[in-house]
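>>> just the structure for this:
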Amino acid sequence: MSGIYIHIPFCKQACYYCDFHFSTSLKKKDQLISALAKELQLRKDEFKNSTVETIYFGGGTPSLLSIEELQFLIDTVHENYSVATSPEITLEANPDDLSEEKIVELSQSTINRLSIGIQSFFEKDLKLMNRAHNAEEAKKCLEIATQYFDNISLDLIYGIPNSKSKEWLDNIKTALSFGVPHISSYALTVEPKTALANFIDKGIIDDVDDEVAHQQFHQLIEQLEEAGFEHYELSNFAKPGYYSKNNSAYWLGKPYIGIGPSAHSFNGDQRAWNVKNNSVYIKKIEANQLPLEIETLSQNDKYNEFVMTGLRTSWGISLKTISSRFGDHYKDFLLNQAQFYITKHLLYIDNDSLKATKKGKFLTDGIASELFMLN
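The predicted structure follows:
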């Protein structure tokens, strides 16, 4: 199984917390779309022995593209790759782009999964984050989308400055009221050089409170598990049968190609990433050059990545796979490093896999770094 990620680097406006690559100018949109199609063609040999099972439009804001533009890129994948009979094709979308007409058109295309960036149902939160949509648009688009799409995921953000537990609980219950089968939820993170970081430094916005985020994370788990969701990855919850195939492939270390400026790729032995500049990207592709930087992974790199992604999931880090893929030395090292966290009831071993306890889940990324094999 392989996946293709297509990065659409355009947004109507900049969210204050975002550090992804994007542009608010659409002047080069047509050139960019042509370049995306050409990159797909130039890289087809990378998957000549693989079947593409997922196509994922991320960004940026992919829902800014027309149905015709999206379908053109999907058709280009089909023309150049071996594609599964029923691939999962996901479109990230913002509520303000999802008019009823757009939703109906999308439902008639080959796109079969929507990932909608709600973030919050409270107007004050949306304004604090500088989201392009309002609370009414968030609810309206879900009312319509759920009539036309079965497979919908929505995003929520917790740990927003000055957010109260009751408000967060209302956010979760509002999300559940629409009957969506998948919810992704992330703690608001203050990334360097973002507008949010600048506002916090100047005292315009209060800093995030890790303790509040921790409490809201556990509220989230409790509410969603009670509603029948499975917490299959640190930030992802799904009803049975609705795990994201695209995201699951990433956590399981399967290969993927990232198309577009700033997009990352992985083939098991190497990581690669495209240049973070739309103009440079277009110029290189038009000259039949791939604007890629490539890093060949050491054995330690591969082990560390396996540990980092595995610990975030409900299936954990398979000790058998560690032994077979990396050797018993790595397994012994892992168990030795993990012992402290096992005694603190943050990690446990279940069915020959190392997993995070409920208490340890919020601390997963920090714990994983302590399990890394350093060069």
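>>> rest of the way, CA atoms for contacts and neighbours
OK.
>>> helices along the stretch 251-375 of the chain, start to end?
Counting by DSSP state H, counting those that start in this stretch, the segments of the stretch 251-375 of the chain that form helices are 278-286, 299-311, 319-326, 328-343, 358-361, 364-370.
>>> H231: which of those is closest?
With respect to H231, and counting by CA to CA, the nearest of the helices of the stretch 251-375 of the chain is helix 358-361 at 10.4 Å.
>>> run a quick neighbour tally on I342.
Each residue near I342 was counted by other CA atoms under 10 Å, and the total is 18.
>>> for Q270, the count of nearby residues, please.
A total of 15 residues lie near Q270 under the criterion other CA under 10 Å.
>>> that one touches Q299, doesn't it?
No. The pair Q270 and Q299 fails to qualify as a contact (CA atoms under 8 Å) at a distance of 11.1 Å.
>>> so which of the helices of the stretch 251-375 of the chain is nearest E79?
helix 278-286 (18.5 Å).
>>> what helices and strands are in contact with that closest one?
helix 29-42 (3 or more CA pairs under 8 Å, 6 or more residues apart in numbering; DSSP states H and E).
>>> now the helix it packs on and helix 278-286, what's the angle there?
What separates the directions of helix 29-42 and helix 278-286 is an angle of 40 degrees, with axes from the mean of the first three to the mean of the last three CA atoms, to 10 degrees.
>>> just the buried positions in the helix or strand following helix 29-42, please.
Beyond helix 29-42 in the direction of the C-terminus, DSSP states H and E gives the next helix or strand as strand 51-59. Within strand 51-59, the residues that qualify as buried are 51-59, counting by 16 or more other CA atoms under 10 Å.
>>> name the helices or strands packed onto strand 51-59?
Under the contact definition 3+ CA pairs under 8 Å, 6+ apart, strand 51-59 sits against strand 2-8, strand 82-93, helix 245-251.
>>> among those, which is nearest I116?
Between I116 and the helices and strands packed on strand 51-59, the tightest spacing by CA to CA is seen for strand 82-93, at 4.9 Å.
>>> touching, Q31 and I282? I think so.
Yes. At 7.0 Å, Q31 and I282 qualify as touching, with contact defined as CA under 8 Å.
>>> looking at the two, which is more packed in?
Legend: neighbour count by other CA under 10 Å for Q31 and I282, higher for I282 (25 against 14).
>>> any idea how far the more buried one lies from H7?
If you measure I282 against H7 using CA to CA, to the nearest Å, the figure is 13 Å.
>>> for N236, same thing?
The spacing between N236 and H7, counted by CA to CA, is 21 Å.
>>> ok, L42 next?
Spatial separation of L42 from H7 under the definition CA to CA is 16 Å.
>>> higher neighbour count, these two?
Using other CA under 10 Å as the criterion, L42 and H7 rank with H7 on top: 23 against 15.
>>> run this one through as well so I can compare:
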Amino acid sequence: MCSHSCFYRSLVYLHVLIAIFESATTIGLFVLISITHQELFFKTKHPEDGDLQAVGTINIIIIFVLFLAGAIRTIILLVFVFLVLLMPSVCFCMLCIPHCRNPYCKLLRSRSTNRFLSFNCNCPCYRARPKLRFQMQFILIIFISCIRIAMIIFCFTIQHNIATKSLAVIVAISFFFLIITSLLDFYHYRVWWHYKPILSKTTEHVEIPTAPLSKKHQRFIPYHLLGDNRTTHFGDKACSNNRCQNRDLEHIFIFHFKGYNPQPRYFDLDERTRYIGFHQTDPESAIQIAHSDFRISVKHECSMLGHGVYFARSREGTDRKANRQGAFICAEINMGRVLRVNAHERNLYRGKKDWWTTHDSAYFCHPDAAFDEFCIKDPSQILKWIMVIEKNDSKVELYGLDQEFDDTKCSCI
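Down below sits the predicted model:
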């Protein structure tokens, strides 16, 4: 697993290497064709038209503009590498005098520099929306690809000119590096959005499941994305607890605080088919649930509403009810026929399942609505869920996800 985390932390350097190799290949082939091997890709049929000047000034300008637009990422990185990495090599004081060398080394290690080199914007909107960041990167790559394709087509439309056709082939070769860049961006995205926790401490009797994830399991969310960590920056604000009508499970965890109740009390709803519930357990049990399903609680002392699977109305509501802690589950549940249990009836069903014959769920109306809880008789009523493991998950720090947006020096960089 260390190799995976090291690879993730090295993405910025891989982007720089790809840009350098792409530039070296492009420049090398261009010089090779221009000076020594003009017939490297094509046979010259019209030597008198072999010079680029023969295509006309307007066509030269179009080709030049398209080339700059299609290679904008590479050009920016090359300029930065030349100014920051190569220039100090001729300046003796940068390398030998500590008070000159230390700021230079600090600049190279800065996260702002890393984000600039990998074109990874630090917009607050991306902090809680890694998919949006990937989509913007993907759009940029599509744009660059379209520019390069347009240049290739334009170069091939110019007849009887071997220079422009060779340039089109060189640009086509550069697509290899563009594909590698796309794969690195996809890997970057996948680590965030298809996140899987790494338990730093596991007990000996717990076995890591080998079965595939349950179809009900939507995803794990890194714990540092929870709504409690939302900032006041534009794009990263938490939603209003009163007005938000978004029932998406990911949105509930990411953009709302611990005490947020996504829906009113069950019997205050006009439509009472589905309901949002929260469950808390230990990280090991959460992993087991993710690969299988919930299990019915049958312990007499902790089953106030009888046998079943228990949920609260908020994450905070699970703290006083859960016997195990460290992992939160937010689920969408088909309540079916619901038995209303009032405060004076709280002990009538303890340790029993008498209501199973007439109802699918039992909902306890606490004198304080924040402490309402409900119980379902069958795990099949749980339609889908997402999970957050707060304790014993070492992957966030191992991959540096919790610091990926830190150290902003200039706007979104």
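>>> please state their TM-score.
Once the chains are overlaid, their TM-score stands at 0.24 when taken by TM-score structural alignment, normalised by the length of the first structure; 145 aligned residues with a CA RMSD of 6.5 Å.
>>> got the angle for the helix or strand containing E105 of the first structure vs strand 82-93?
For E105 of the first structure, the element it lies in under DSSP H and E is helix 100-107. Relative orientation of helix 100-107 of the first structure versus strand 82-93 (the same axes, to 10 degrees): 160 degrees.
>>> identify the residues contacting helix 100-107 of the first structure?
Contacting residues not belonging to helix 100-107 of the first structure are listed as 67, 141, 144-145, 148-149 [CA atoms under 8 Å, 6 or more residues apart in numbering].
>>> list the buried residues of that helix.
Residues of helix 100-107 of the first structure classed as buried by neighbour count (16+ other CA under 10 Å): 103-104, 106-107.
>>> give me the next element, helix or strand, following it.
The element immediately downstream of helix 100-107 of the first structure (helix or strand, assigned by DSSP H and E) is strand 113-119.
>>> how about the next helix or strand after that next one: buried residues?
Read in the C-terminal direction, the helix or strand following strand 113-119 of the first structure is helix 123-129, with elements assigned using DSSP H and E. Applying a neighbour-count criterion of 16+ other CA under 10 Å, the buried positions in helix 123-129 of the first structure are 125-126, 129.
>>> can you name the next helix or strand after helix 123-129 of the first structure?
The next secondary structure element downstream of helix 123-129 of the first structure (using DSSP H and E) turns out to be helix 135-148.
>>> and that following helix, what does it pack against?
helix 100-107.
>>> between the helix it packs on and helix 135-148, how many degrees?
Using the same axes, to 10 degrees: helix 100-107 of the first structure against helix 135-148 is 40 degrees.
>>> helix or strand: which one has L339 of the second structure?
Assigned by DSSP H and E, L339 of the second structure belongs to strand 338-341.
>>> now do F72 of the first structure
Applying DSSP H and E, one finds F72 of the first structure within helix 67-80.
>>> quick one, that helix and strand 51-59 angle?
If you take the same axes, to 10 degrees, helix 67-80 of the first structure sits at 150 degrees to strand 51-59.
>>> who are the packing partners of helix 67-80 of the first structure?
helix 29-42.
>>> identify each buried residue in the helix it packs on, please.
Neighbour-count burial for helix 29-42 of the first structure, counted by 16+ other CA under 10 Å, picks out 32-40.
>>> present the residues you listed as TSV; the columns should include distance to L311 of the first structure.
Putting the buried residues of helix 29-42 of the first structure into TSV (distance: CA to CA, whole Å) gives the following:
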residue	distance to L311 of the first structure
L32	37
I33	36
S34	39
A35	37
L36	33
A37	35
K38	37
E39	33
L40	32
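>>> which members of the residues you listed are the farthest-apart pair?
The two members of the buried residues of helix 29-42 of the first structure with the most space between them (CA to CA) are L32 and L40, at 12.4 Å.
>>> before we move on, back to that, want to throw the buried residues of strand 51-59 of the first structure into JSON lines with distance to D210 of the first structure?
Output for these, formatted as JSON lines (distance: CA to CA, whole Å):
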{"residue": "T51", "distance to D210 of the first structure": "42"}
{"residue": "V52", "distance to D210 of the first structure": "39"}
{"residue": "E53", "distance to D210 of the first structure": "38"}
{"residue": "T54", "distance to D210 of the first structure": "35"}
{"residue": "I55", "distance to D210 of the first structure": "35"}
{"residue": "Y56", "distance to D210 of the first structure": "31"}
{"residue": "F57", "distance to D210 of the first structure": "31"}
{"residue": "G58", "distance to D210 of the first structure": "28"}
{"residue": "G59", "distance to D210 of the first structure": "27"}
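>>> shouldn't F328 of the second structure be within a strand?
Yes. Remark: F328 of the second structure belongs to a strand, assigned using DSSP: H, G, I helix; E, B strand; the rest coil.
>>> where along the second structure do the strands fall?
When assigned using DSSP state E, the strands of the second structure occupy the ranges 217-220, 274-281, 309-312, 327-334, 338-341, 361-364, 373-376, 382-389.
>>> save those strands as JSON lines, and put in distance to V16 of the second structure too.
Written out in JSON lines, the entries for the strands of the second structure read as follows (distance: least, CA to CA, whole Å):
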{"stretch": "strand 217-220", "distance to V16 of the second structure": "31"}
{"stretch": "strand 274-281", "distance to V16 of the second structure": "43"}
{"stretch": "strand 309-312", "distance to V16 of the second structure": "49"}
{"stretch": "strand 327-334", "distance to V16 of the second structure": "38"}
{"stretch": "strand 338-341", "distance to V16 of the second structure": "59"}
{"stretch": "strand 361-364", "distance to V16 of the second structure": "57"}
{"stretch": "strand 373-376", "distance to V16 of the second structure": "53"}
{"stretch": "strand 382-389", "distance to V16 of the second structure": "34"}
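>>> and the ones you listed as JSON lines, adding distance to T74 of the second structure and mean neighbour count?
Shown next, in JSON lines, are the strands of the second structure (distance: least, CA to CA, whole Å; neighbours: other CA atoms under 10 Å):
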{"stretch": "strand 217-220", "distance to T74 of the second structure": "35", "mean neighbour count": "18"}
{"stretch": "strand 274-281", "distance to T74 of the second structure": "48", "mean neighbour count": "22"}
{"stretch": "strand 309-312", "distance to T74 of the second structure": "53", "mean neighbour count": "26"}
{"stretch": "strand 327-334", "distance to T74 of the second structure": "44", "mean neighbour count": "22"}
{"stretch": "strand 338-341", "distance to T74 of the second structure": "62", "mean neighbour count": "18"}
{"stretch": "strand 361-364", "distance to T74 of the second structure": "60", "mean neighbour count": "24"}
{"stretch": "strand 373-376", "distance to T74 of the second structure": "57", "mean neighbour count": "26"}
{"stretch": "strand 382-389", "distance to T74 of the second structure": "39", "mean neighbour count": "22"}
